[in-house]
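In: Sequence first, predicted coordinates after that:
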Amino acid sequence: MTKQSVRVGLFVTCLVDLFRPSVGFAAVKLLEAAGCVVEVPAAQTCCGQPAYNSGDRADTAALARNVIAAFEGFDHVVAPSGSCAGMLKHHYPRLFDDDPAMKARAERFADKVHELVSFLVDVMEMPDQGVRWEATATYHDSCSGLRELKVREQPRALLGKVEGLTLTPLPGAETCCGFGGTFAVKYGEVSTDMVSRKCDDVAATGADLLLAGDLGCLMNIAGRFRREGKRVECRHVAEVLAGLRDVPAIGEGG
């Protein structure tokens, strides 16, 4: 199978669909540039992570069955989110321990799941796209992408090819921003303290642009920056890699 014949099903994610469609458009642009044929199944729904983290296995399993059915025909399933990709890849098979046939389907599905940037680097070996973005940036590693999917060097490798972009290390880049989906709702005070510390670390780098691969982290951090009156742009890494300069930063009307 040649790279040009690779069929990719894009799992858009709820946050991208509802709050930041530009991330989805950027993902499609990057995947097509890498030689993929991209489709976005209309039947896809939430991955079920909020229900799963709240202990609702029945509703999670129902969502998982639907997602698996919608994406089974693709060579690869790609999500612009380490959190959602981690759910699809590592947690779906565990939902069906009492259903051997469905568990086998979930395992075959999980084998095809990738986080966007790691897929571009590790599978498609994406070449330099000739993008230019003048900024000093720093990068936040999301918990699921880093710990469940081992996504760390891949985004930095691609960002290193962006002309005009200076990438500066972020102290505590591997520390949680405090979002954690329902964690931010259930433990608001703890979450606020965590994201405030993260904002302090970002500001200390002197960067004017914060990048990450998970929209939940970015919305959480951008919201805290806004409340603290600090001006640091927050963007999904795919938007920069795709050169979407006309899209406002997260929390600034986009």
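Out: On my side now, so go ahead.
In: okay, CA-based contacts and neighbour counts for the rest of this
Out: Noted.
In: Sketch out the strands for the stretch 51-200 of the chain, chain order is fine.
Out: For the stretch 51-200 of the chain, the strands defined by DSSP state E, counting those that start in this stretch occupy 76-79, 113-115, 132-140, 163-167.
In: Include mean neighbour count and distance to Ala157 when you put the ones you listed into JSON lines, please.
Out: Shown next, in JSON lines, are the strands of the stretch 51-200 of the chain (neighbours: other CA atoms under 10 Å; distance: least, CA to CA, whole Å):
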{"stretch": "strand 76-79", "mean neighbour count": "25", "distance to Ala157": "19"}
{"stretch": "strand 113-115", "mean neighbour count": "25", "distance to Ala157": "15"}
{"stretch": "strand 132-140", "mean neighbour count": "19", "distance to Ala157": "12"}
{"stretch": "strand 163-167", "mean neighbour count": "16", "distance to Ala157": "11"}
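In: okay if I get these as JSON lines plus distance to Val38?
Out: As requested, the strands of the stretch 51-200 of the chain are exported to JSON lines (distance: least, CA to CA, whole Å):
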{"stretch": "strand 76-79", "distance to Val38": "10"}
{"stretch": "strand 113-115", "distance to Val38": "14"}
{"stretch": "strand 132-140", "distance to Val38": "25"}
{"stretch": "strand 163-167", "distance to Val38": "27"}
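In: dropping in the other structure now:
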Amino acid sequence: PLLFSLVVSFINYDFQVPGHAFVGLKNFERVVFDPVARWSLLLTACLSSISVAIEFVLGLLVALTMVRSFPGRGVVMSILIVPLFISPVIVGQAWTLLLQRPFGPTNYILTQLLGQEVTIGWMTERPWLYVSLIISDVWQWTPFMFVVLLAGLTAIPPNLYEAAELDGVNAWQAFWAITLPHLGSMMLLALTFRLLDAIRMFDTIFIMTGGGPGTQTYTASYYLYTVGFTQFHLSQATAGSWLFLIFPALVVTLLVRRLLKVERV
């Protein structure tokens, strides 16, 4: 399949134009000089970076809270990981119902809390349409960060904290001196896997905004889908997929190198 897709990117494989003539780099040029393609790549980088950063911070805070045993801990953990098992399509539909104007409850709740009418178009107005996509992604994938980081926290020997406590080290100092160094590799692992998944964001966008208004919420995946399966320019979409592959390759290379450095230390 990879070899075939590479061949397709250099030929005319378009449902609107007959024949499969060799076109060289023209398909790649169309993508490079397409402002929508550049915008979709920029939006992909921004949405994935912001979403993963928020998920990481929230996941770490929840993991630090849940690492200690307390009554009902198992029940709470079971509830926290439920979003992981829900299809992104269902997540997108659920958040659409919650945020849509005028029938969604979100604006009503904000109106009651703020004491003035709130009529935000969560999926039609900038910057709120980006906020809504980030909220839905954070809600679903923060549990992933929590589970991975909790596994790393439970692997830290308790005697290190006991020794630090005897030396008069407070909780904040113990976090920087013990927790972070021992959790470094798990943090990078969680960030790597999550970033690779986040840059493929498509399902929730398809359900919540449909890429709109206009092309405002086109990510790389949505752009390739539109070009290939809506406009039927399959060769251009294939060329774009090879070009967009550079971005995740760079992310993986940087994070894996950093991970190997942490393991050697």
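Out: Perfect, thanks for sending it. These numbers come from a predicted model, not from an experiment.
In: tm score of chain vs chain?
Out: Overlay of the two chains. TM-score (TM-score structural alignment, normalised by the length of the first structure): 0.26; 107 aligned residues with a CA RMSD of 5.8 Å.
In: Among the strands of the stretch 51-200 of the first structure, which comes closest to Arg57 of the first structure?
Out: Judged by CA to CA, the one of these that comes nearest to Arg57 of the first structure is strand 113-115, at 20.8 Å.
In: so what secondary structure elements neighbour the closest one?
Out: Under the contact criterion of 3 or more CA pairs under 8 Å, 6 or more residues apart in numbering; DSSP states H and E, strand 113-115 of the first structure touches strand 76-79, helix 82-86.
In: next helix or strand past the helix or strand harbouring Thr204 of the second structure?
Out: Element membership of Thr204 of the second structure [criterion: DSSP states H and E] is helix 203-208. Note on helix 203-208 of the second structure: by DSSP H and E, the next helix or strand toward the C-terminus is helix 220-225.
In: which other helices and strands contact that following helix?
Out: In terms of contacts (3+ CA pairs under 8 Å, 6+ apart), helix 220-225 of the second structure is packed against helix 35-66, helix 234-244.
In: Buried deepest among those, which one?
Out: helix 234-244 (a mean of 22; mean count of other CA atoms under 10 Å).
In: which helices and strands sit right next to it?
Out: Counting contacts by 3+ CA pairs under 8 Å, 6+ apart, helix 234-244 of the second structure is packed against helix 2-8, helix 26-32, helix 220-225.
In: run the last query once more with 6 Å
Out: Contact partners of helix 234-244 of the second structure among helices and strands, from 3 or more CA pairs under 6 Å, 6 or more residues apart in numbering; DSSP states H and E: helix 26-32.
In: tell me which residues in the helix it packs on are buried?
Out: 26-28, 31 (16 or more other CA atoms under 10 Å).
In: got it, and stretch 141-157 of the second structure?
Out: Neighbour counts over stretch 141-157 of the second structure (16+ other CA under 10 Å) mark 141-150, 152-153 as buried.
In: for the first structure, what spans make up the helices?
Out: Counting by DSSP state H, the segments of the first structure that form helices are 14-19, 21-33, 49-53, 57-71, 82-86, 100-110, 116-118, 143-147, 153-159, 183-186, 188-205, 215-228, 237-241.
In: okay, those helices in TSV with distance to Ala135 of the first structure next?
Out: TSV is the format used below for these (distance: least, CA to CA, whole Å):
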stretch	distance to Ala135 of the first structure
helix 14-19	24
helix 21-33	19
helix 49-53	34
helix 57-71	37
helix 82-86	24
helix 100-110	37
helix 116-118	20
helix 143-147	24
helix 153-159	11
helix 183-186	30
helix 188-205	13
helix 215-228	17
helix 237-241	10
